[in-house]
Structures are given as structure tokens and as C-alpha cells.
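Enquirer: Please work out how this folds:
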Amino acid sequence: MKKTSFLSLLLFCVNCAGSSGSNQTASPGALSESDESFFAPRTYCRWIDDMRGAVGSALVGLGYDAGYSDDVPAHFVTKPKDGIGLRVEMVNLVGRTRMLAKSSPDGNAAVVAAFYRRLESDMGLTPCTEEQFEEQKKAESARRQKKPEPVDPVMAALGSKIVNSTPGKSPEDFTNEHMLKSFELMTNDKGLFIARFIARWGSVEHVSLFVGDGKVFREIPTRYESSDIPPSSEPKEGAKNKGVQLANVFNDPRFVFNQEDTLDDSSHDKVDAALRYVRPGKYSVRCGSQIVDFNVLPSDKALPMLQGATYQRSPLDWKPYALGRDEHGTYYYVDAGRWEDNERVFRVFLGKKGNVKPVELKNIVHDSEGDIFTTRQGDLRLTIGKQKGSWLKKGVKQKVLLVPIEDNLSMIYNELGAYEGARLGTPCDDF
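Expert: As a prediction, the model looks like this:
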């Protein structure tokens, strides 16, 4: 599926029926800088300040992983009531609307209707008023007239190198408005290095993490990042950050959430694996109960190493799709590709816990009604939305209980056997 730019991920403009009676949607990513129709949709809101303030750049990563595409419109709002809850809802909602779009004869019209209903009722959000629309129109015009900031040639060159050698990144990621702003390179003094890059997406900052041996770096899949981590400086003072442990949380499903540890004093997002800011020049990496210190290298030593390195995408090529078991304790596990070049590829594993093995697939049926994975051993039939499954072998049907993926990530990666010995491309691989 076609991936979109950062702007397209956040800026889906939908025409209101009130002005022309049309159900047409604006096409994100295809708007002229001088085209006044850019402002035609009355649902275009003050997305920069409001979305950044409520969610931060975390929405970008989650939205990208969810696979936003140009045919999924969104309805932007002015006051998201809860940043963490919103981004989770957005990801879930996009997944459902994508399925609806495929199964609906009315195409986008049905998707738009579903999107409106969900945003305005379940999430308690309100659309833009005409006054807010006019305010944003003026602000956007002023932004366009503002001269772009000069690009640091060293940062631009380093950013271009990272982009050009990392599959999945766009050349615009670290250039023009989306420029590389700063970097830090740290080491545990045992040959393991972590590079932390901060890129500016217009007025929003986004953090990327890479881990490696100093010559080859692989991107670390991040769950979200705290934009308050200042590179090589003390955390900000004030009540806002009281008790806050500034961190970049990365995705390592081998480590379950620590119920006594959070990124801040709220109840959201229990930390499992993270890069933590300790003080200027020092970070620590937490993998479950293990904590390892990392020291930041001086920039005159870090820059030549980063410029001479090769950058690669994360080796985490697969993501869990379905997990089931029968009454005899046999597990049926399916994973799917997590990249654009393998997102339609599935694998099936069968066996007892600790000894599941991949089986050869002969055919796959994958649609809105469910999945059928035909193997030499039998047929695995799944209806994930209804939590139903069955295993058909030589005419004998065996009921399969579907088990929630999100509650069993640690078991899948540590005990099931499908990923035994696999490196997931995080610092925890080497601890």
C-alpha cells in the first residue's frame, strides 16, 4: 500500500456537504501553494498547534505504522481531549475504516460517514467552526509568506545519508522544512552505540533512534517519544516535569510492561524498554529490569563516525497477526510482514508452546469476512473480529480459541518458539 508523507498523514481535508452538496474529498498531497481551493474544506482546522500539543510527534509514527493512505479521509478537530487515547483511537479507527472501504459499495462516502460518527460521538470531539476556519486560513497564509530557515549543510548532508541508505525513509525527511536539527551518539563502552537524531517536521520535532557497532546502524522501532528530552542539556524546570522520567520508548515485545514504572506520574503507557535521559552527557537503556548506562561522545568524535556509517532499517520484519490454541494445547500462530514490500505476506506456525514450527502455505484467502490459510497439514480458518477460529484436517474440524495478541506479546516472543534467537534490532539484543 502506498505510504504518504508526514503532511498527508496529518492533513486529510474533507469537503462539507453544506457548501456544494458534494461528497467529494480533497486530495491530500496534491494541493497547489497558490490554489485558493486549499482552504475550501471547512473541516480544515488549526492542526499544527492543537495536534502537536495534544499528541506530539508520536501520532506520526503510529499513523505511519497503521498505514494511512490517500483514500482514507480524516476529520480534523480543535481540542483532542486526551493525546494518548486519541492516537490509539486514530490507529484503531483507520484500520477499521480501511476494511470498511474495501467492503463498501459506496467507497469513500461510507468511510467518511463512519469517520465522522466515531470522532464526534465516541471520542467526544467537535469539528471546526467557521470562525476557527477563517483564523487558520490567515495563519496558513502568513506561514507561507515566511522565509524558510537556512539549512545547516553538515546536518543536511548527514540527514541525506541516513535517508538514502535507510529503506522506507523519504528524501524529504531531513531536508527543507523536515531538516535534521541535532544528533547525539552514545556508547556503553563495550562496542555498542546508539545514535539519537532529532529532525524538525515544520514546527514539530521527531526523534529517530539507531543502534549498531559504529559502522552499521539499524533503526530502532520506537513506540513514541518524549519531545521534552533536550539534547545535551538539563530537563526543563517547573511543575510540568516534576517526577517525569524523560524517555524515548522503543518497541521490544520481549519485555513486558513494568507495572511500577511509567514515563510520568500518570497511569498511561507502562514502560518496558526505553532510552532514558539521566543528565547532560549521560543516558541509560532499560530492558525490563536491566539498566545499562550510556555516555554521550563529544560531537567532534561522533560526527565522523556517523558520517562514515551505513544505516539500515529495523530487522523486525514481522508483526503478530493472530494467535490461537486448541483444547489439546496446540498453538496456531500467524504473523504478517510489517513493511511495504512484505505487508501482504503471511507465515503460519504450528506446535506446542516452545516448539512451534513454520509450515508451508499452499494458499491464502484474506478478506473482510476472515482468513483461510491452507497448508499441507490442514486449513486454518480465522474470523478475528468475532474471535472465532478452526483447524480443518482430513475432514475433521477442531475448534481454535483466539487469544488476544496484545496480552501475550511477551509469551509470543519469549516462550512460543517462533522467534527463538531472533535479533529484533534494539539495544536489548546485546544485554
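Enquirer: From now on I want contacts and neighbour counts done on CA atoms only, so please keep to that.
Expert: Will do.
Enquirer: Could you find the closest non-adjacent residue to the residue nearest in space to the middle of the chain?
Expert: Taking CA atoms, centre = their mean, the centroid of the chain lies closest to residue 62, which sits 2.8 Å from it. Excluding the flanking residues, the one nearest residue 62 by CA to CA, 6 or more residues apart in numbering is residue 91, at 6.7 Å.
Enquirer: you'd agree that neighbour is up against residue 66?
Expert: Yes. With contact defined as CA atoms under 8 Å, residue 91 reaches residue 66; the gap is 5.8 Å.
Enquirer: so who does the residue nearest to the centre of the chain touch?
Expert: Residues in contact with residue 62 (CA atoms under 8 Å, 6 or more residues apart in numbering) are 87, 91, 223, 224.
Enquirer: Would you mind naming the helix or strand containing it?
Expert: Taking DSSP states H and E as the criterion, residue 62 maps to helix 58-66.
Enquirer: Buried residues in that helix, which are they?
Expert: By neighbour count on 16 or more other CA atoms under 10 Å, the buried set for helix 58-66 is 58, 59, 60, 61, 62, 63, 64, 66.
Enquirer: Sequence B follows; please return its structure for comparison with A:
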Amino acid sequence: MPTLLIALLAAATSAAPSQKVKVAIVPLTAGEGVSEKTAASITEVATSEVRRIPSIQLITQQEVGTLLGFDRQRALLGCQEDTCIAEVGGALGVEHLLFGTLSKLGESWLVTFKLMEVKRAKMLAQADRRIRNGTVDDVLDAMAPMIKELFGNPELAPPAPRPARTDGKPALPSESGPVAPAWAEEPYDFAGKRPELQVATDGKGRYFAFVPYSSEGQALFVGDGKRLFEQRIVGASAQGGSFDYSFWEPRAPARWQAGFGVKDGTPQLQCGKTAAPLKLLGKSEAKKLLDKAQLYKPRWRRHAHALARDDEGNYYFVDRAREPEGNKDFRLFIGTKGKMRAVKVEDAIVDEAGEIFFTSLGRLKMKRGAQTEAEFVVGALRTSLVWLAVDRNAAFAYGELGAYAGEVLGTACDGIF
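Expert: The predicted structure follows:
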């Protein structure tokens, strides 16, 4: 392993808290009869109790808000699916999430806390209280025993320290730092009357709402029928009563292998070399589904920006927010294939000569010219990297590389590629 990488990993090890379990606590949901202000106050008391536990490294609700932003935080906390929960933990770089609800029905306070392991989407513990004829003070008094009940689970014991290597080469970092999520669920704004959409289904719980090709525009939304996400159409063609849309799907080996269209009156989805027929819903059935569905803008909000590798198989992958144009919202992932770890980009320089991404561990330099060069620099130590063209390695970057492991892009080919 190059000397530079040894220094990089040593810095990562020294910067991280020693053998603590990372837990994010998110604000209690204010249920019936409870204000958000009261729920936030109770959350603060619970936070104080968790902070007393020496084996826990706590990310508070304020830090959650700082990392995710208010709008994304609301979307994250409202999700219930296992994949969504995994993305919350991935966004925050934690192993566990603590969340719950606070309500008041009649003369009873109802308090629930749930502790979930993010990676397996497994509920580790739950604590419930019904406090009859109680006051807020009684709820506050219940926090200490409830937190103790939650964190008595043996699965929360801090991990055993990794044995030191005898060859002087430390292992790659075992955990990611907190980074902003790569997705968002933003309702679609039609800026007027919604166009008349037709709907098709694969009969397996997936629905495709679309506007047939016309000179006035094209549209395609895909989802479970309750939530439908817009697809980024990158190409379209029509002949007679048939048409084809090609949509953004970076995991497809070729652009034509990710498409949706109607041929001879039959809708079809192409994810790979073969197109699968879909069933077109009748107008009344389609209207019924669309009246209850929420349409969203494209779910995935980032794109692969740069990819490099050293001679020992360690990859350096950078992605970037799609909007606004010219933004400096970058994320850096470092590691071996399938074991990529996020490192926060603190600043970036982007100009005609190339790019420099600054992190607490060092800086990644990308020089552009007749021959593109890349290197990772820690002080005076430099490791030369091989530049890999992102457009030719998109399927690898979004899949096998592992930077986005467990994440859902929100495309029509999710679950196929």
C-alpha cells in the first residue's frame, strides 16, 4: 500500500471517535393533542439521556437538520420503506436511528421510541409508555427509564477493535462520514393543468403514467401507484401510432437498453436487450389511480462526476448535484470495490485546468489537458491515480463499485439492473 494511503487512513482512524456506536436521534413526531414545540422539548430531554451512555456517539436532531436540510429531513422522517430507512442511515453515516411519537388522547400521554439498525432495517428495541392523568413533568420523568430500556440491547455493544496489522499497512476505513443524501422526493408542479396521462402496469405493482409522444412534449412517471417519479427522457422517436422514449438509466450497458414506448397499441418496457409487454389500464381505472397518486420530480439528484483508481485497487469516486448549474456540491467516496466509504468534501476548485477536492484527509487533484492526470495528496506525499472516464464506466460506478449500495435511483429499471 502506498505511503500516502497509509497516512490517509491513519488520519481517518485518529479523527474518528474510538469504537463507539453511531446513533442519530430524530425529533419525536407530534401526534394528536401535542404541539411540535412540546415534542421537540421532550426530544431534547431524551437526547440528554442518550448522551450519558459512554458507548454511543450521538448525532442530534439539530445535526440531522444541518446535514440534510429542513425539506429533506421532513421527507426522510416521513418514509417507512426499508430502502428509505437504509438511505437515511447512509445519508447520516450512522448504524442506528432512534425515533418515535408523542401524543395525548384524553387524559393519557402516549410515548413510543423505536431503535432501528439501519443496515438490516431491523427493529432492535421499542419502548412504550401510557401515562394516565399525568403532566408533562411525568413524561419527562419517563425518559430516563425508557432510554435505559432501549439501549440495554446487547446488539448495541460497541464493536471489538480491529487488530493492528503487523505489516505496517492499516486497513481501509470501516465507516463512512455523514454526507447529504443523493435523492429527494419533491412533488411535481405542472404550473397549470396536469396533462392527460395514460397508465400501464406490469401486473406486479409497478405503474407507468405517460403522455404519448407529441410535438408539445413528452412525460413518463413510474412508481408503485401511490408515488410516481418522473423519468428523465433523453431521447424520443415516433412512427405512426407507435413511439419510444429513452430515459436516464446509468446502469444500462447502452442507452437503447433503457426505454419505454407503445408499439402497435401495446405499452412495453425495455431494461436490457428484451422489451417486456405491459397492460394498458382503462380510462376510468387510470383516473382512479391518478386521483390518489402523488407525482414527483426525478428522485435521483446527483450524477457521477469523476472516477480514478490507484495501482492497488482503491477507487476515488466523485459525484455532483445536478442543480444548480456550476454548483460545488460534491461528494467523495474512497475504498475498494464494494467497500466504498464517504469522505466529506469541504471545498472544491473547478476551472479550465482541472479540479481539486479538499477533505480533512487530503486533497484529490484532477488535471485536464492532452492527457488527464489524477493524484491524491496528503502533505508532501502524492499517490498517482489512473483516470477512468465516467461516461464509459457509468454502469460500474452506479452498480458494482458500491458507492450507492442499497440506494434506489427511482428509474423504471430499478430492481432489474
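Enquirer: one step back: aligned partner of the residue nearest to the centre of structure 1 in structure 2?
Expert: In structure 2, nothing lines up with residue 62 of structure 1, judged by TM-score structural alignment.
Enquirer: Please report the distance of residue 62 of structure 1 from residue 6 of structure 1.
Expert: 12 Å (CA to CA, to the nearest Å).
Enquirer: got it, and residue 51 of structure 1?
Expert: From residue 51 of structure 1 across to residue 6 of structure 1, the span is 13 Å (CA to CA).
Enquirer: Tell me which of those two has more neighbours.
Expert: Between residue 51 of structure 1 and residue 6, residue 51 has the larger neighbour count (other CA atoms under 10 Å), namely 22 against 19.
Enquirer: Surely the more buried one is in a helix?
Expert: Yes. Counting by DSSP: H, G, I helix; E, B strand; the rest coil, residue 51 of structure 1 is part of a helix.
Enquirer: what's the counterpart of it in structure 2?
Expert: With TM-score structural alignment defining the correspondence, residue 51 of structure 1 maps onto no position in structure 2.
Enquirer: repeat for residue 253 of structure 1
Expert: Superposed on structure 2 with TM-score structural alignment, residue 253 of structure 1 falls opposite residue 250.
Enquirer: Now do the same contact list for its match.
Expert: Residue 250 of structure 2 is in contact with 394, 395, 398, counting by CA under 8 Å, 6+ apart.
Enquirer: repeat for residue 363 of structure 2
Expert: Contacts of residue 363 of structure 2 (CA under 8 Å, 6+ apart): 356, 357, 376, 377, 378.
Enquirer: Quick check: the aligned residue for it in structure 1?
Expert: Using TM-score structural alignment, the equivalent of residue 363 of structure 2 in structure 1 is residue 379.
Enquirer: Not including adjacent chain positions, what is the nearest residue to that match?
Expert: Closest residue to residue 379 of structure 1 apart from its sequence neighbours, by CA to CA, 6+ apart: residue 392 at 5.0 Å.
Enquirer: Three-state assignment for the counterpart of the one you found in structure 2, please.
Expert: Here residue 392 of structure 1 is matched to residue 377 in structure 2, going by TM-score structural alignment. Put simply, residue 377 of structure 2 is strand when judged by three-state DSSP.
Enquirer: Quick check: residue 377 of structure 2 vs residue 306 of structure 2, distance?
Expert: Going from residue 377 of structure 2 to residue 306 of structure 2 by CA to CA gives 16 Å.
Enquirer: Helices of the stretch 51-200 of structure 1, residue ranges please.
Expert: Under the criterion DSSP state H, counting those that start in this stretch, helices of the stretch 51-200 of structure 1 are mapped to 58-66, 83-103, 108-117, 130-145, 153-165.
Enquirer: looking at those helices, which is closest to residue 385 of structure 1?
Expert: The closest of the helices of the stretch 51-200 of structure 1 to residue 385 of structure 1 is helix 83-103. By CA to CA, the value is 10.3 Å.
Enquirer: residue range for that closest one in structure 2?
Expert: By TM-score structural alignment, helix 83-103 of structure 1 lines up with nothing in structure 2.
Enquirer: Please state the offset of that helix from the chain centre?
Expert: Distance of helix 83-103 of structure 1 from the chain centroid (CA atoms, centre = their mean, to the nearest Å) equals 13 Å.
Enquirer: Now do residue 279 of structure 2 against residue 415 of structure 2, distance only.
Expert: According to CA to CA, residue 279 of structure 2 and residue 415 of structure 2 sit 19 Å apart.
Enquirer: Then residue 399 of structure 2?
Expert: According to CA to CA, residue 399 of structure 2 and residue 415 of structure 2 sit 12 Å apart.
Enquirer: more crowded one of these two?
Expert: Here residue 399 of structure 2 and residue 415 are compared on neighbour count by other CA under 10 Å; more neighbours surround residue 399, at 18 against 10.
Enquirer: Alignment lookup: the more buried one to structure 1.
Expert: Here residue 399 of structure 2 is matched to residue 414 in structure 1, going by TM-score structural alignment.
Enquirer: Understood, closing this out.
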